[in-house]
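In: fold the stuff below for me.
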Amino acid sequence: MTRLSRHHLQSLPHDVRRPSYDRAAVRAGVVHLGIGAFHRAHQAAIFEEALNAGDLRWGIIAASLRSPAVRDQMAPQDGLYTMLVRDGSADRAQVIGAVRQVIVAPEDPEALLAALTAPDTHIVTLTVTEKGYKLDPATGGLVEGDAQVAADLVSLKAPQTAPGYLVAALARRKKEGLTPFTAISCDNLPHNGQRLRGAVLDLARRHDPALADWIAAEGAFPETMVDRIVPATTADDVAALGRRLGVEDQAMVKTEPFSQWVIQDWFCGPRPAFGAGVQVTAAVAPWEEAKLRLLNGAHSGIAYLGGLAGIDHVHEVLTLPEARTFVEALWDEAEATLTPPPELDVAAYRRDLMARFDNPTLRHRTRQIAMDGSQKLPQRLLAPIAARLEEGQGVDALSLAVAAWIRWQAGVDDQGAGHVVDDPLARPIAEALSGASDSRGRVDAILALGAIVPPKLAEHAAWRETLMKWLSVLETHGARAALAKLRSEKDAAPVVVS
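Out: Predicted structure coming up:
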């Protein structure tokens, strides 16, 4: 089948929305690091709306810091791709034209540095996943033992990391008399703007203290919170869309109707007139915390428990009444640790989240969510656990989710089917667990990993026992039995009348 391209835009079905602007007149005001499905369904769609509104400064030059896969999908399509929005009863298709070019950084680092240094570049966004920042989850500092970080500490002529590219480009901008760009992390890291700024300043200071001072004074690293569920695209998705469009789209993405982007009001240059779905605010942290602990925390628990039970998709896990009880119990525990902004109705947010999880057309795979758990659990599950323990509160549901992650490290589910443990710390975790002969030993081994579990939390004796209890149930009886046990304990809990 012929690939989607600019030549097919006018012949697409009438119900497919397409760019309303002249793509040839667009300037690239945004450079994005880490182009993947999430960026294409979230930030790129938002900049597309700015272009459709007539502000042609917000085209995107995107970069992959690792694989050429997305470039190879998009280049034959003139950078065009379809965003399919599914809500369970209907879907909407929109062709996005905001991405002007995709650079594969390892193949041509100079091209990416040139894009970052261009006078038209005002904003740099990043979706490089938690591990892409090369930060120690416990300390927040650069992981100097990482080979790519070590290389960037020696030379930034051909950077290896996202912070390395930012520092090298900012050095050039300073030398050429240009202002810095606004660097916006769109990954699920707590205080993501501060962490990105810290990584950049740390690396810059190692090379040129005056550069670090200039970045600190003139640059902007706003905190952000992003929220949209974007499942991985399958071959069946591509085939079905091809039948609908009459052309093949290898770069398509599928997503849900809900989209949210909360951005701290801190820019050092121009920005679009953001429309619906974007909230510029003085304080992002309360929004970020609610999203990490409610949406992302529940997602992780669903992923590991559902994956262990041999269930492929989120909505299928939630057909189990005991799984719904688990999610509500986890939310009850996590909600007590939040300080939500006045605009956030947590009860309504929880109802909306459950409806989003129940959306059967998304087919969000549990194994996709289960990736990189060592980088995700500290902010999603361990932080609310620590907060509740400080107040002497129970943490059964949150602990069951952590225990399920530990069980996942064995590489087999409850039926004995194998899976790959896709995690940057998979090897040290496996080495730590290799000497453990029982549930208690495996809990002790995990709690000794300071890169994942904060020492103060690891030393909490009562929590250690709770974690061991749930891991023992998981290893002996399986995920479904653990969910059933949690449900029975919740049903048996006394009702407190105030």
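In: switch to C-alpha atoms for all contacts and neighbour counts from now on
Out: OK.
In: could you find the closest non-adjacent residue to residue 254?
Out: Nearest non-adjacent residue to residue 254, counting by C-alpha to C-alpha, 6 or more residues apart in numbering: residue 84, 4.6 Å away.
In: what is whichever strand or helix holds the one you found packed up against?
Out: In this structure, residue 84 sits in strand 81-86 according to DSSP states H and E. Helices and strands touching strand 81-86, by 3 or more C-alpha pairs under 8 Å, 6 or more residues apart in numbering; DSSP states H and E, are strand 91-96, strand 253-255.
In: for the ones you listed, which one sits closest to residue 351?
Out: With C-alpha to C-alpha as the criterion, residue 351 lies closest to strand 253-255 of the helices and strands packed on strand 81-86, at 18.8 Å.
In: could you also give me the structure for this second sequence? I'd like to compare it with the first:
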Amino acid sequence: METDTSLPKLRRSLLREPEKFPAVRIGTTAAMPERVLQFGEGNFLRAFVDWQFNELINAGKFNGSIVVVQPLENGMVDKLTEQDGLYTVVQRGFDNGTLVERKDVVTAIRRCINPYRDYHDYIACASNPDLRYVISNTTESGIEYVPQPKPSDRCPSSYPAKLAILLFERFTKFSGDPAKGMIVIPCELIERNGDMLKEAVLRHGEDWGCGGAFRQWIEQNNTFCNTLVDRIVPGYPKDEAAALCASFGYQDDLIVACEVFHKWVIQGNAAAQKELPFETIGLNVVWTDDITPHRTLKVRILNGAHTTFTIPALFAGKSFVKECMDDTLVGGFIREAVFDEILPTLEFDPEERQRFASAVLERFRNPYIKHALISITLNSASKYKVRVLPSLLAYHAKHGTVPVRLSLGLAALLRFYRPSGTGPNGSVGTYQGKEYPIQDAEDVIAVFRAAWESAGQDHGAVTRRLLSSAELWGTDLTAVPGLTDVVAAHLHAIDTGTMTDALHRQTAGSWNQKLMMHQNF
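Out: Next up is the predicted model:
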């Protein structure tokens, strides 16, 4: 990154005169007790969790600061320390239909620790009577039980082991005081993240002989919350950094760009909600007894829409998500898939699901986020099974017919996975003379390859073979009345014509009627 030496470096001393920086909103710089221990210093936590704590602090609803712990040996806490824990969050996108840009200096981080270098500083946090919350984002593989010896003076490698030894030290220091338990809120993108983390901590406690009293303290006096997080965070805006810093009036090497939309669903107890009243200041934080419906809402609408339209849009010549939304044909396909075929299948508050779906489509239109379609195609087969297939089956069960757009997305997927050769990074496919990578496990691609090689241009045969694969879908989809014929009809149209023609036809009444008659191709 390039540094403009003519601009002053972002430091706390610089913020003593906030009036000099009218382009940004500066959080409070008052000293506050260290109440939050955060494992992770990456873009997402800084633009999502730390920004929300910053809002809570500025609203006078939380008296505390954050201590950041570097979860891996190679990290960037030194860069954060150089800027006194400060950085600028640039939010850009639509907010209720209006394109907005907001710039905030986050001041919530008080200090940073590299536990691999300063292990005793890390363990000393356990003795802090004010410490109350643990936040983390250590990637999807971060919450994993990895057996290791009980640490004495060296930092354990895994996040659960780091947390386990810290909690044991705290338990020991305060003689098992129930009031010194922690509220643990992991943000890793795995299901039941809180439950999984708690299980790993308890296993380490057993391995290390921490005793039944420690286990009881963890079970009864510490809260591990399951969570769902949602915000697109592109991260450091390299191409715009110099211009942004010039507009700020200071040099910030840790700018983080993100969308305006944010949603944090936390499955926690009433005490945690009372202590962290994010929702009372207008933040989109939902406290709930059951996170499952919220996860289903996100997976079916946001992720399901992505998986449904990405391949048809690619085949229609599009490259980015916003480009799809701006196109009358593809954008119409997306909206109809979401509102006509996905939403009606969800058992969720109608107003909330409508509001969430509208927000999703608004997010897709964000001109500041260039989301490449080809990147979304990674592991499309398994994604379809989890994200779209439940909606397709629920629609069929409810209406007795096959949803036209979701089935078109499935047909496009079958065509996408037709290998035409091998590239430098694995299998490739070709459509309308354009080559593309098929990004999936080779054993998955092999199932599609075998079906296409055995059936040739017989679209009915290849559809029957692929839809009957329990290996791909977990069930035999040819048992769903009408689905095979509808998908085969779509596949025939895609493969013998153009995707644009196929998209036009799915909006035509005669084509819909033909599909509903399940004519074989």
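In: re the thing from before, okay, the helices and strands packed on strand 81-86 of structure 1 in CSV with distance to residue 273 of structure 1 next?
Out: Listed next are those as CSV, based on distance: least, C-alpha to C-alpha, whole Å:
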stretch, distance to residue 273 of structure 1
strand 91-96, 18
strand 253-255, 24
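In: next, format those as TSV and append distance to residue 375 of structure 1 and mean neighbour count.
Out: Below are those laid out as TSV (distance: least, C-alpha to C-alpha, whole Å; neighbours: other C-alpha atoms under 10 Å):
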stretch	distance to residue 375 of structure 1	mean neighbour count
strand 91-96	31	18
strand 253-255	24	26
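In: right, and these - which one's nearest residue 339 of structure 1?
Out: strand 253-255 (28.8 Å).
In: what's the closest one aligned against in structure 2?
Out: Residues 256-258 of structure 2 are matched to strand 253-255 of structure 1 when aligned by TM-score structural alignment.
In: going along the chain, name the helices of the stretch 301-450 of structure 1.
Out: In the stretch 301-450 of structure 1, the helices defined using DSSP state H, counting those that start in this stretch lie at 314-317, 321-335, 346-357, 366-369, 373-377, 383-390, 396-408, 426-434, 439-447.
In: and among those, the most buried is which?
Out: helix 396-408 (a mean of 25; mean count of other C-alpha atoms under 10 Å).
In: who are the packing partners of that helix?
Out: Here helix 396-408 of structure 1 touches helix 297-308, helix 321-335, helix 439-447, helix 461-477, helix 479-492, going by 3+ C-alpha pairs under 8 Å, 6+ apart.
In: ok, and what's touching that helix?
Out: The contact list for helix 396-408 of structure 1, computed with C-alpha atoms under 8 Å, 6 or more residues apart in numbering, reads 300-302, 304-305, 308, 326-327, 329-330, 333-334, 373, 377, 381, 385, 421, 442-443, 446, 466-468, 470-471, 474-475, 479, 482, 486.
In: separation between residue 187 of structure 2 and residue 193 of structure 2?
Out: Counting by C-alpha to C-alpha, to the nearest Å, the gap from residue 187 of structure 2 to residue 193 of structure 2 is 7 Å.
In: need the helices of the stretch 301-450 of structure 1 in JSON lines (columns: distance to residue 7 of structure 1).
Out: Formatted as JSON lines, these follow (distance: least, C-alpha to C-alpha, whole Å):
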{"stretch": "helix 314-317", "distance to residue 7 of structure 1": "38"}
{"stretch": "helix 321-335", "distance to residue 7 of structure 1": "47"}
{"stretch": "helix 346-357", "distance to residue 7 of structure 1": "36"}
{"stretch": "helix 366-369", "distance to residue 7 of structure 1": "34"}
{"stretch": "helix 373-377", "distance to residue 7 of structure 1": "42"}
{"stretch": "helix 383-390", "distance to residue 7 of structure 1": "51"}
{"stretch": "helix 396-408", "distance to residue 7 of structure 1": "47"}
{"stretch": "helix 426-434", "distance to residue 7 of structure 1": "46"}
{"stretch": "helix 439-447", "distance to residue 7 of structure 1": "55"}
